[in-house]
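Trainee: Predicted model and sequence below, questions to follow.
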Amino acid sequence: MIKIEVFESGGCCSTGVTNPEEKRASIRFAVAVSQLSQAGFDVSGYNLLSDTTKFEENEAVKEALASDPSSLPITLLNGVVVKTRSLPTNEELSEWTTMSLERLEGKGESI
């Protein structure tokens, strides 16, 4: 089974970001995560401020942060770091899960 985990820094507002471009990316990603979850994929997100233990327990995340403290967000696919410094794109999520881009964007058929 495919497992996607995203480790993000904390923020000052509900989305965790204030930059408009980053906020749009965060909203786009939230839609994609919702679609993946509804389709039965194992997708988890962790926030540094509220999920500190998850950061401390994950060796891959600790190593990534030790080598580059500005690497958040960090995305793991089946426990392996596959992306740092930005959220996964819908294209990447589609490639990793084989879910269509339309469905990831909430435009495809529902389950």
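Mentor: Thanks, I have it. Numbers count the residues shown, from 1 in each chain.
Trainee: CA atoms for contacts and neighbours, from now on please.
Mentor: OK.
Trainee: Could I get the buried residue list for the longest helix anywhere in the chain?
Mentor: The helix that spans the most residues within the chain, counting by DSSP state H, is helix 20-38. Within helix 20-38, the residues scored as buried using 16 or more other CA atoms under 10 Å are 25, 26, 28, 29, 30, 31, 32, 33, 34, 35, 36.
Trainee: Second structure for comparison follows:
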Amino acid sequence: MKLEFFEMTMCCSTGICGPSVDERLIKLQENIEYLKKNYEGLEIERYQPQTHSMKFMTNREVFALMKEKKKEALPITVLDKKLIKQGEYPTLEELEKAIRGE
């Protein structure tokens, strides 16, 4: 099972660098650590356009959303090539429901 986050360009994924702390990124990182500990075999990847442009172009749904909505589509969350959420990060509850197939 593979969980992918397609995100905006940022200086770091933790949310604790730059001029202000981004609480959404801190919560996302906490959720990722929780998922890694509780869902054996779950692969989690995070992509940004400046370093993973091919990932954005080769996922048809992500590419279409980016073409239509530009940066407003981000972040985009995909589980096993199925769109979970766009425009904001999913909550831990939403992630767990998707992983469990609910």
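Mentor: Looks like it came in fine. Quick caveat, the model's predicted, so the values are computed rather than measured.
Trainee: What value does the TM-score take for this pair?
Mentor: Remark: TM-score between the superposed chains equals 0.77 [TM-score structural alignment, normalised by the length of the second structure]; 95 aligned residues with a CA RMSD of 2.2 Å.
Trainee: coming back round to it: switch the buried residues of helix 20-38 of the first structure over to CSV; also include distance to residue 68 of the first structure.
Mentor: Listed next are those as CSV, based on distance: CA to CA, whole Å:
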residue, distance to residue 68 of the first structure
25, 22
26, 22
28, 26
29, 23
30, 25
31, 28
32, 27
33, 26
34, 29
35, 31
36, 29
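Trainee: hmm, which two among those residues are most spread apart?
Mentor: Across the buried residues of helix 20-38 of the first structure, the longest distance by CA to CA is 16.2 Å; it joins 25 and 36.
Trainee: gap between residue 1 of the second structure and residue 73 of the second structure?
Mentor: Residue 1 of the second structure is 23 Å from residue 73 of the second structure, where distance means CA to CA, to the nearest Å.
Trainee: the more surrounded of those two?
Mentor: residue 73 (20 against 12; other CA atoms under 10 Å).
Trainee: Counterpart of that one over in the first structure?
Mentor: Under the alignment (TM-score structural alignment), residue 73 of the second structure pairs with residue 71 of the first structure.
Trainee: Pretty sure its match sits against residue 87.
Mentor: No: the pair residue 71 of the first structure / residue 87 is not scored as a contact, 10.9 Å apart, by CA atoms under 8 Å.
Trainee: residue ranges of the helices in the first structure, please?
Mentor: 20-38, 52-57, 59-67, 90-97, 101-104.
Trainee: Would you mark the buried spots in the last one?
Mentor: Pointing back at helix 101-104 of the first structure there. 101, 103, 104.
Trainee: The third one now?
Mentor: Taking 16+ other CA under 10 Å as the neighbour-count basis, helix 59-67 of the first structure is seen to contain the buried residues 60, 61, 64, 65.
Trainee: Can I get those residues in CSV including distance to residue 81 of the first structure?
Mentor: Below are those laid out as CSV (distance: CA to CA, whole Å):
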residue, distance to residue 81 of the first structure
60, 7
61, 8
64, 8
65, 11
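Trainee: Roughly how far does the counterpart of residue 82 of the first structure in the second structure sit from residue 93 of the second structure?
Mentor: Alignment note: residue 82 of the first structure maps to residue 84 in the second structure; criterion TM-score structural alignment. As judged by CA to CA, residue 84 of the second structure and residue 93 of the second structure stand 12 Å apart.
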